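Participant: Attaching a predicted model along with its sequence, questions to come.
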Amino acid sequence: MSSEFNYRAFSVTSVGFIASIFIVVLNIRLLWKFQNSLMKNKPEYHLFKIRFIVDICYSLTVSIYYFSLIVSYISPFILFQYKSLFIATLLSSNVVSTRFFLGALISIERLIAVFLPVKFHNNRQKISIFTFFIMLVLWGMLEDVMYFWVCNISPFEKTCSILGCTWNDCFLQYWTGNKLIIGLFTCMSSLILFVKLLSLKKAMNLNNDLSKTNYLCIGDACLTLIFDFSPFLVTLIFKTQLLSADIYGPYNATAKSLACFIDAVIAAIVLKIPSKINSIKSVNPRSGITSDRHGSSRTQF
């Protein structure tokens, strides 16, 4: 085994570790802003608040893995046993799965808000934020159920340095199908949302809060497509990894961390825009009368 210092793997891992630190700081700041503003009482922001918490959890768990790799690169004699890192890597995998599912939930909510705005406005507040928390926790636990009980994986039977090395065909099929279905749905629903918003742009002035949440949803979907789903599709189609983990380190995890970091920056910028209330206008195609949500009307020329 060569003792040559792996600059590429060290650089990739360091970027992931630094990004994780910034993710935690930025998302804590976003949560603090939520709790000290009127946004905390607005149900359209609930899923994004959960997203900030999930990103913090992912960054904390994956940073343990980053740190152990950085130490092992600097001092090759200090080798962390995979058993000691297994819990952290498994938890980070659970959080990634939860984050992926959360993206789909956000897309569904945004579609309902745009296509059925009245029903969304009247009924969204009836669903508690804790309902979504329970759904996401159960979804994350489902991965462990599949891993240990359904697919009956014994993670320490063979020597592995990454969690994916322990997977068998059963779990690989579950993970691949799960990611493919949810990823395609999230990307397609976000595309539909984007097209719908373009078509509605001239017909109505959306409430500022709805505009913000739609921007956050589309931005999150784009980052997921670029940093996570596209590499997964390439690997799935060509049956090969894009890069070697031995040479470039945990590039997949670093890509996810960069996506979460950019997501947090976008959220900080979008939510910094002052909220204002705009009337939502609807046009009657027969009479040519435009009415706003306050009940007033005027003739459209």
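Facilitator: Structure received.

Participant: going forward, measure contacts between C-alpha atoms and count neighbours the same way
Facilitator: Noted.

Participant: which secondary structure element contains the residue nearest the centre of the chain?
Facilitator: Taking Cα atoms, centre = their mean as the criterion, residue 99 is the residue nearest the geometric centre of the chain, at 4.5 Å. Under the criterion of DSSP states H and E, residue 99 resides in helix 82-115.

Participant: Pull the distance from that helix to the chain's centre.
Facilitator: Averaged C-alpha coordinates place helix 82-115 at 6 Å from its chain's average position (Cα atoms, centre = their mean, to the nearest Å).

Participant: swap in stretch 68-87?
Facilitator: Between the mean C-alpha point of stretch 68-87 and the mean C-alpha point of its chain there is a distance of 28 Å (Cα atoms, centre = their mean).

Participant: Presented hereafter is structure B, for comparison with structure A:
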Amino acid sequence: MALFYYRFTLDVILGALVAAFLLFVVMYSYFSSQLSEYQNFIFYLSLPASNVGACRSIVTLCVAIERMVAAYVPIFFHNYRQHCPTVVILILAVIFGLTEDVVLYGFCNFHLNIPKNCAAFGCAINSCFLYYWTTHKSTIFALTFIFSLLLCIKLFIINNIMKTGGVELSRVNRLALIDAGMVCIFDFLPSFIANQFSTTRFFSFQNIGPYGAVAKLIGCAIEAFLVYRTMRKGKGSSTVENSKTIGRNSKKKINEIRVN
């Protein structure tokens, strides 16, 4: 569950950054002439959000891989999971998020020069980094979808054929599937559209604005609601199961006393 808590923390940070970015974009759209000298804030607010989003995508991918391995080879997972500490995964995810800045300034030779009608991160960066940005996001999200699909297949077999799924296992896997589903819908699709159709007029960032950021914020809100319901339902199921266990133990002790 530690990876989920890291993921939730990143969601809070990302949500705050995206909300600040969208607030400035809305203000800029209404007061563009007054805020023209502050247009660079579009880039300064969206780049940290992109870094956190990249870090978050790696954590999500690791969650999908972890759940898939735990479902298919549980003994191997139980014996060797401790050899890969969760904090190491988080550090690698943070490093991956910061590599965006290295690629942007070191390899793509970026110089900040935002077009006048630009109000999104996609049109504030150059074509070199846009290609890297959309490609690595699409790749990570596609891998997340593949591992999540494998997990779905295994869970279907466990729950409907073998009928051996426990409450805690179901709760953790359900969180992983919610996580992956939100990523595929609200992260992968906008990145795929940006990668394939950003040069067309309709899907250009200058025309419809930061649709990727809006999708992320909506996805975070929906996921927070679904996770809250899942955690609450899981606690209720655990309480009921514990009550049943206590009741069975009490009846057993009473019967033993009567026999004696």
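Facilitator: Yep, it's here. Source: prediction; values computed, not measured.

Participant: tm score of chain vs chain?
Facilitator: In this superposition the chains share a TM-score of 0.79, using TM-score structural alignment, normalised by the length of structure 2; 234 aligned residues with a Cα RMSD of 2.5 Å.

Participant: hang on, the earlier thing: tell me the mean distance between the helix holding residue 99 of structure 1 and structure 2 once they are aligned.
Facilitator: After superposition onto structure 2, helix 82-115 of structure 1 sits on average 1.4 Å from its aligned residues (mean Cα distance after the TM-score superposition for structure 1).

Participant: Determine the set of other helices and strands touching that helix.
Facilitator: Using 3 or more Cα pairs under 8 Å, 6 or more residues apart in numbering; DSSP states H and E as the contact criterion, the secondary-structure elements in contact with helix 82-115 of structure 1 are helix 46-74, helix 117-123, helix 129-144, helix 169-200, helix 208-224.

Participant: rerun that using 10 Å as the cut-off
Facilitator: Using 3 or more Cα pairs under 10 Å, 6 or more residues apart in numbering; DSSP states H and E as the contact criterion, the elements in contact with helix 82-115 of structure 1 are helix 46-74, helix 117-123, helix 129-144, helix 169-200, helix 208-224, helix 251-272.

Participant: Format these as TSV; extra columns: mean neighbour count.
Facilitator: TSV is the format used below for these (neighbours: other Cα atoms under 10 Å):
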stretch	mean neighbour count
helix 46-74	20
helix 117-123	12
helix 129-144	15
helix 169-200	16
helix 208-224	20
helix 251-272	20
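
Participant: residue in structure 2 matching the residue nearest to the centre of structure 1?
Facilitator: In structure 2, residue 99 of structure 1 lines up with residue 56, judged by TM-score structural alignment.

Participant: check contacts around that match.
Facilitator: Applying Cα atoms under 10 Å, 6 or more residues apart in numbering to residue 56 of structure 2 gives the contacts 6-11, 14, 50, 62, 90, 93-94, 96-97, 183.

Participant: rerun that using 7 Å as the cut-off
Facilitator: Neighbour list for residue 56 of structure 2: 7, 10 [criterion: Cα atoms under 7 Å, 6 or more residues apart in numbering].

Participant: how much space between it and residue 48 of structure 2?
Facilitator: With distances taken as Cα to Cα, to the nearest Å, residue 56 of structure 2 is found 12 Å from residue 48 of structure 2.

Participant: what's the answer for residue 2 of structure 2, then?
Facilitator: Per Cα to Cα, residue 2 of structure 2 is found 24 Å from residue 48 of structure 2.

Participant: ok, residue 209 of structure 2 - how many residues close by?
Facilitator: In terms of burial, residue 209 of structure 2 registers 19 neighbours under the definition other Cα atoms under 10 Å.

Participant: give me every residue that touches it.
Facilitator: Residues in contact with residue 209 of structure 2, defined by Cα under 7 Å, 6+ apart, are 119, 120.

Participant: Over to residue 47 of structure 1?
Facilitator: With the criterion set at Cα under 7 Å, 6+ apart, residue 47 of structure 1 makes contact with residue 106.

Participant: what lines up against it once you look at structure 2?
Facilitator: The equivalent of residue 47 of structure 1 in structure 2 is residue 3 (alignment by TM-score structural alignment).

Participant: buried residues in the helix holding residue 99 of structure 1?
Facilitator: Using 16 or more other Cα atoms under 10 Å as the burial criterion, the residues of helix 82-115 of structure 1 that qualify are 82, 85-86, 88-114.

Participant: One more: stretch 101-116 of structure 2?
Facilitator: Within stretch 101-116 of structure 2, the residues that qualify as buried by neighbour count (16+ other Cα under 10 Å) are 101, 103, 104, 108, 110, 114.

Participant: So whatever residue of structure 1 lines up with the second one versus residue 33 of structure 1, what's the distance?
Facilitator: For residue 103 of structure 2, the aligned residue in structure 1 is residue 146 (criterion: TM-score structural alignment). From residue 146 of structure 1 across to residue 33 of structure 1, the span is 37 Å (Cα to Cα).

Participant: likewise residue 234 of structure 1?
Facilitator: In this view, residue 234 of structure 1 and residue 33 of structure 1 are 38 Å apart by Cα to Cα.

Participant: between the two, which one's more packed in?
Facilitator: Ranked by neighbour count (other Cα under 10 Å), residue 234 of structure 1 and residue 33 place residue 33 first, with 16 against 13.

Participant: aligned partner of that one in structure 2?
Facilitator: Residue 33 of structure 1 is assigned no aligned equivalent in structure 2, the criterion being TM-score structural alignment.

Participant: Which helix or which strand is home to residue 33 of structure 1?
Facilitator: Assessed by DSSP H and E, residue 33 of structure 1 sits inside helix 7-35.
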